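Novice: Got a predicted model here, sequence first, then my questions.
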Amino acid sequence: MIPLNDAATQALLLALVVLPLLGSAAVLLPRAPAWLGTAVTGAVLAAALLLTAAFDHDRPGEIQAETDVSWIPALGVRLHFGVDGISLPLIVLTALLTFLCALHVRARPPAGPRPASFVSLLLLLQAGTLATFAALDLLLFFLAFETVLVPMYFLIARWGGQGRERAAWRFVLYTMLGSVVMLLGLLLLGVQGGTFDMVELARAHGDGIGHGTQVLAVLAIGIGLAVKTPMWPLHSWLPDAHTAAPTTGSVLLAGVLLKMGTYGLVRIAVPMAPDGMETLAPYLGAFAVTGIVYGSLVCLALARAGAGGDLKRLIAYSSVGHMGFVLLGIATLTRSGVNGALFANIAHGLITGLLFFLVGALKERTGSTDLDALAGRGGAALYGRAPRFGGLLAFAAVASLGLPGLAGFWGELLAMLGAFHPADGLNRPAFLTYLAVAAFGTLLTAAYLLIVVRRVCMGDRPGAGALPDLRRVEYAAFAPLAALTVLAGLWPAVLLDLTEPAVRALLPGAVR
């Protein structure tokens, strides 16, 4: 821990939110250097790492680096920011992925309109995401949550691939409709609780808010957050958005934006309306495991020979399954389950971010993400034609299927342990059924990912000639994600020691 006073840590957290906003405007100036966007994201990452070093790891369950000033007195809205063991890993993940995306854009400028506009939108997206994870006022959270819609829409619509306009509109319409419902739930929670302050509402644990009101609030908030997660059956915008988005858009969408939904459930619904969550948790668990199996079955269908499956689309559907484990962990309302959900959030961001980077690099080399084309004659056959590339793709795939020793294993294991012993008051036979279905989903996940590795890395038919192997800039962008995947897999305490005390504060009655 680096000893910094409260004012210094407050300044660091505010800098994390303000620097990307200033950078978003600065990169559009006529004489702004091309490296400015990368420099800003690097400064934000440095600030996030410094904040982590200054964070008091003996008190991860308490809000630190807190700023709380009045913003809109008439509505009781405050500029209230802070960080604890739940939000800190997501803030660092956001800063890291955005910096790696900026490196990627610097080395491979996107085809289309001005690259400076692309970088400006990346920085605006980063600012909205960081503000979402740092916000401690319900309405401030909502405004930050909505901020990310605009830059992601333009990233898909202007720099995306085939079908980009339709995919961008579906993304906006689904998310906006969900957000309208979510806003009603947030207002209901704030008005009935007498404050929009998230710290006070979490500390009250639903006192003064009736059971029926809590159920309505969780239902409304949950629908809005479930769209962003995405939870089956509100997921249908995701495959189109991922398939059409540019590489960096897919990395940030999967690695960061999907986490905003599950983070909102843990930060808002679980502590502020515990009775409502207990009532709706069995239904959340049912939707979660349905998504796990559904996503895996779709991926199996896309992976088979002759299906014409798109590799980006397959990874997008895999996210539906992986995020199902996060939702299952939350639905158990246990410390092990919620800790597993938070761990799986970070693991999914690292692994799926790496997968989308690799698929983007594969498309640059072969001109296609069609699995039949990649596996057929003259296809990728990466082991023989670009062995380091093929090895890293296989590594990312086995990490995604939950191989012990890598990051993908622990979150899913803890989520299923939570389902084995759900919180008191929940129907244990139902959650044991969910556990069995989720375990079956892990087998399906292993099946389709191993098929992908065999087809892309080995090929159905031998490939001809060599492909460019990993380049220096690709090592720079991919290596941190691979290293952190190994670190989190071998040393899960690096995350769990942060989240456990904070989860204990959110679930004061939980014994497991």
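Specialist: Structure received. None of these values were measured; they are calculated from a predicted model.
Novice: going forward, measure contacts and count neighbours with C-alpha atoms only.
Specialist: Noted.
Novice: can you give me the helices for the stretch 1-150 of the chain?
Specialist: 6-26, 36-54, 87-107, 115-134, 138-147, 149-159 (DSSP state H, counting those that start in this stretch).
Novice: now those helices as CSV including distance to Val359 and mean neighbour count?
Specialist: Formatted as CSV, the helices of the stretch 1-150 of the chain follow (distance: least, C-alpha to C-alpha, whole Å; neighbours: other C-alpha atoms under 10 Å):
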stretch, distance to Val359, mean neighbour count
helix 6-26, 27, 19
helix 36-54, 22, 21
helix 87-107, 13, 23
helix 115-134, 20, 25
helix 138-147, 28, 20
helix 149-159, 17, 21
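Novice: before we go on, here's another structure to hold up against the first:
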Amino acid sequence: MTTGQTLLLAALLLPAIGALLAAGLPERLDRAGRIAGTAFAAATFGVVLAMLAPVRNPGTGARINPWSEIDVPWAPTLSLRFHLGVDGISYPLVLLTSLLTLLCCAYCLWKVPEPGRGRLLVALLLVLEIGIVGVFLALDLVLFFVFFEVVLLPMYAVIAVWGGADRRRAARKFVLYTLFGSVLLLVGVFVVVSSAGTGDLVALSDPATRPMTSGLQLLAFVLLAAAFAVKSPLWPLHTWLPAAHTEAPTVGSVVLAGVLLKMGTYGLLRVAVGVAPDGAERSAPVLGVLATAAIIVGGLVCLAQTELKRLIAYSSVGHMGFVLLGIATLTATGLQAALIGNIAHGIVTGLLFFIAGGIKDRTHTGDLDRLGGLRETAPALSGVLAYAAIASLGLPGLAGFWGEAFAVVAAFERGGPLWTTLGVLAAVGAALAAAYFLRLLRRVTHGPAAPAVAGLGPAARLGPGELVAWSPLVALTLVLGVLPPIVLSYSADPVAALAEVFGR
């Protein structure tokens, strides 16, 4: 077994061992369980960093050209294979997943919703990491589906057990929507595998070995895109998201926004577009219209929000709309915009949910009217909130700028009345993002201190858990804004190969 193959297996096995160890310890050793889980999360992050060490395959023009891969029989009688691999499209998302999981586990060393059960929460975070990383590494459609489903029950438990007052309703809504998407995904996988005779994504992405007709590609793309639209989430299938974010504990919201939503956009790009390019070409205008609608609707709804976490949740609908618009253009510029937009959203919105959790922990409210004057009593907390907000609204030089700006550029690049109109509307949506984030800052940080924040005293200072968990995200927001090639350089070749199929 090569070094690269060992690292691929370790990225899945280490969090599994950590989850079993953390969950298996008794309640009196709760802190020890959290420490053990965090140590395994750190080891997983180290393994993912080491994936860059093996020499990458030279460019071959293939749309999926893994740096490292494992391909062994899984269920030979059913022609199923355990096929994992990592390339320039999946690696940044694997790295983001392992980083956010580590930061969330570290955060739980100091802050847990229910003392005595923190080790169980850490164990569930590690199980979520297995499912999400597995989705990004899977190169077999059936294996992809299995990992896609692994995240369902752990996230349900995170919301239902450690969430807010209305947590059970939010968890049920999350499960129902996700199960609906899973049914569509299963049917789409069946259509592809039964017609092509294989579930191998490398083979399915090669026109020479993909026997699907144009009609079957359209059917497969519609089924797969609808399934991934639920997870992304694409308007109007987004209504599960605000409730889940609002009721989830802080670390649950960070994982949900930071990487779980990316399973949908990654699946749309890697699976739906890669497997059924003819279907993607024919469906692109509809996808573009829905993505732009998500941008506008998300912005308008955010302007009406009065609760902090719900506002951030609805902002995700708009930000992910830019990612989906980039994919819909089927241009190299648009696909690169989608990929860097994915990473930027995970970093910045993860930071925003961490900050929102810190504010609610101190003030016991998320009501914007009751948080006024935060900068007077908690200047450090207020400053980090302002930094994350201006990054999320797309200020040049910070991470949020590149994905949204170049999604608009890609729409104009695609040309024609429809795409030009969508580009203009998306630009209007970006202006709406600036409006609702500036409104948020005016209501929360400015003015006289509201009663909920007036008496914070020493609690206003950032704690060690917050410094440990937030600092890497603060730094990455700036680094990615100044140096976007740290993401784009890895994905340039596979994106160019994919865009070439569409003559772009």
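Specialist: That came through fine. Predicted model only: the values in this text are computed from it and were never measured.
Novice: follow-up on the earlier one: between the helices of the stretch 1-150 of structure 1, which gets nearest to Gly178 of structure 1?
Specialist: With C-alpha to C-alpha as the measure, helix 138-147 is the member of the helices of the stretch 1-150 of structure 1 nearest Gly178 of structure 1 (10.8 Å).
Novice: quick check: that closest one aligns to which part of structure 2?
Specialist: Aligned by TM-score structural alignment, helix 138-147 of structure 1 falls on residues 141-150 of structure 2.
Novice: Just the residues contacting that stretch, thanks.
Specialist: Contacts to stretch 141-150 of structure 2, defined as C-alpha atoms under 8 Å, 6 or more residues apart in numbering, come from residues 80-83, 127-128, 130-132, 134-135, 138, 182, 185-186, 189, 193, 199-201, 263.
Novice: quick one on the thing from earlier: can I get the helices of the stretch 1-150 of structure 1 in CSV with distance to Gly340 of structure 1?
Specialist: Converted to CSV, these look like this (distance: least, C-alpha to C-alpha, whole Å):
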stretch, distance to Gly340 of structure 1
helix 6-26, 26
helix 36-54, 21
helix 87-107, 14
helix 115-134, 18
helix 138-147, 23
helix 149-159, 28
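Novice: nearest to Gly391 of structure 1, of these?
Specialist: helix 87-107 (20.3 Å).
Novice: Average offset of that closest one relative to structure 2?
Specialist: Mean deviation of helix 87-107 of structure 1 relative to structure 2 after superposition (mean C-alpha distance after the TM-score superposition for structure 1): 0.4 Å.
Novice: residues in structure 2 matched by that helix, start to end?
Specialist: Using TM-score structural alignment, helix 87-107 of structure 1 pairs with 90-110 in structure 2.
Novice: ok now that stretch, how far from the chain's centre?
Specialist: Put simply, stretch 90-110 of structure 2 sits 12 Å off its chain's centre (C-alpha atoms, centre = their mean, to the nearest Å).
Novice: Give me the contacts around that stretch.
Specialist: 31, 34-35, 37-38, 41-42, 44-45, 48-49, 118, 122, 125-126, 129, 132-133, 136-137, 251, 254-255, 258-259, 262, 343, 346-347, 350, 464-466, 468-470, 487.
Novice: The stretch 401-504 of structure 2: helices as residue ranges?
Specialist: 416-445, 451-454, 464-482, 485-501.
Novice: residue range for the last one in structure 1?
Specialist: If I follow you right, that is helix 485-501 of structure 2. Aligned by TM-score structural alignment, helix 485-501 of structure 2 corresponds to residues 493-509 of structure 1.
Novice: try the longest one
Specialist: Under TM-score structural alignment, the match for helix 416-445 of structure 2 in structure 1 covers residues 428-457.
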